[in-house]
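S.K.: A predicted structure for the sequence below; I have some questions about it.
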Amino acid sequence: MYGGEIETFYDRLKASYEDCKDRAGTRRKRMGQVHTLATDLFAEWKIEINEIRDTNLKSASRKALADAQIRYAKLKTAMDRSKTAMDPVLTKLNDYVLYLKHNLNAKPVGALGREVVSIEGDVDRLIREMGASIQEADQFIKNF
């Protein structure tokens, strides 16, 4: 790779990083919204259980709340795992973008080419994991 090819490669890698960073930010925001929604929902549910006078209904509502909290705890674990996985991938990708930006020459680009394939695989896997977490969150919300 020489001249314009190097810059084209850099531009593509930088665009990929920016896209992944934006997607990660969107995922983090949605995860935060899911957490806020669940926390508010559970708090309201606990208060309202005390308003139920029928002991059987009150007991059933408490059980449903406990079950929902257990399901949410699993969802939160999946979301936390997804958030934790995003940062190292984004950091690694940003490192390569900055390195390439500062060293636009044929030798480092050749070495980076193999890494980019690996990074793109990491990013694709990360996006699939985030998508699964989002689907799980959406399903959780729909079940309410």
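M.R.: Ah, there it is.
S.K.: when you work out contacts or count neighbours from here on, use the C-alpha atoms and nothing else.
M.R.: OK.
S.K.: tell me, how many neighbours does Leu126 end up with?
M.R.: The tally of other residues near Leu126 (other C-alpha atoms under 10 Å) stands at 20.
S.K.: isn't it right next to Met86, touching?
M.R.: Yes: at 6.6 Å, Leu126 counts as touching Met86 under the criterion of C-alpha atoms under 8 Å.
S.K.: put this next to the first one:
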Amino acid sequence: MIKSLVLWGSLIIGFLSLTGCESTYYATMEQVGVHKRDILKDRVEEAKESQADAQEEFRDALEQLSALINFDGGELQDMYEKTLDAYESSEDAANEVSERIDSIESVADALFDEWQDELDQYTNASLKRQSAQKLKDTERQYGKLLKSMRRAESKMAPVLSALKDNTLYLKHNLNAQAIGSLKGEYQRIKQDTELLMTEMNKAIAESEAFIATLK
């Protein structure tokens, strides 16, 4: 039920975000029983999925570049077009990952501000201490998650830049000699991609751990 409501709400979040009214979105969702905590959990899950998708796209781009560099007969232009498509798909996936992380930050900031303000409303000192400790623990876990996600995000840039450089170079130098000259570049891209995969796996693991704290 919550998932369906959040998905429904996502249809209007784009407009509300553009108009600087994400707080209105949160208020609207709360009216139908979906609170910031629920939205945060859902967005972390979506970010985790987008990271997994991005991993596949980057792997595909690397494999396609390898196939092009090791070209052995066939239509060279077709191979180049596939390599370009793979790069563009990776770029789209990377952009989605960044958007997902930004959306997590937005709702997390709103949630923690609200939680902190609500501490002043307690009259029971014991319950207030428990809630304050839970807030502190959640913020600490969230901090680890965000740091891991941003670190993985930063590893996408050098891979994308290298893939773009290679496709731009080949666009006007599509011949066997030019392709052969990129073999050294491929090894560097491969190393950067492997590092990216490692960091994304860490971020996905942190996402799962954080989601567990919200259940």
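M.R.: Now that the structure is in, tell me what you want to look at. Keep in mind that this is a model prediction, so the values were computed, not measured.
S.K.: stretch 77-90 of the first structure against the second structure, how far on average?
M.R.: Here the mean offset of stretch 77-90 of the first structure against the second structure after fitting is 1.0 Å, by mean C-alpha distance after the TM-score superposition for the first structure.
S.K.: which residue is nearest the middle of the second structure?
M.R.: Val97 (2.4 Å; C-alpha atoms, centre = their mean).
S.K.: what kind of secondary structure is the counterpart of that residue in the first structure in?
M.R.: Under the alignment (TM-score structural alignment), Val97 of the second structure maps onto Arg27 of the first structure. With DSSP: H, G, I helix; E, B strand; the rest coil as the basis, Arg27 of the first structure sits in helix.
S.K.: now do the contacts for Arg27 of the first structure.
M.R.: Taking C-alpha atoms under 8 Å, 6 or more residues apart in numbering, we find Arg27 of the first structure in contact with 130, 134.
S.K.: aligned to Lys58 of the first structure, what sits in the second structure?
M.R.: So, by TM-score structural alignment, Lys58 of the first structure is matched to Lys128.
S.K.: check Asp67 of the first structure too.
M.R.: Using TM-score structural alignment, Asp67 of the first structure sits opposite Asp137 in the second structure.
S.K.: what about the match of Lys58 of the first structure, which SS state?
M.R.: Under the three-state scheme (three-state DSSP), Lys128 of the second structure adopts helix.
S.K.: same question, Leu104 of the first structure
M.R.: When classified by three-state DSSP, Leu104 of the first structure comes out as coil.
S.K.: give the contact list for it.
M.R.: Contact analysis of Leu104 of the first structure by C-alpha under 8 Å, 6+ apart lists 6-7.
S.K.: what does it align to in the second structure?
M.R.: Using TM-score structural alignment, Leu104 of the first structure pairs with Leu174 in the second structure.
S.K.: for Glu7 of the first structure, same thing?
M.R.: In the second structure, Glu7 of the first structure lands on Gln77 (TM-score structural alignment).
S.K.: so how far is stretch 122-130 of the first structure off the chain centroid?
M.R.: 8 Å (C-alpha atoms, centre = their mean, to the nearest Å).
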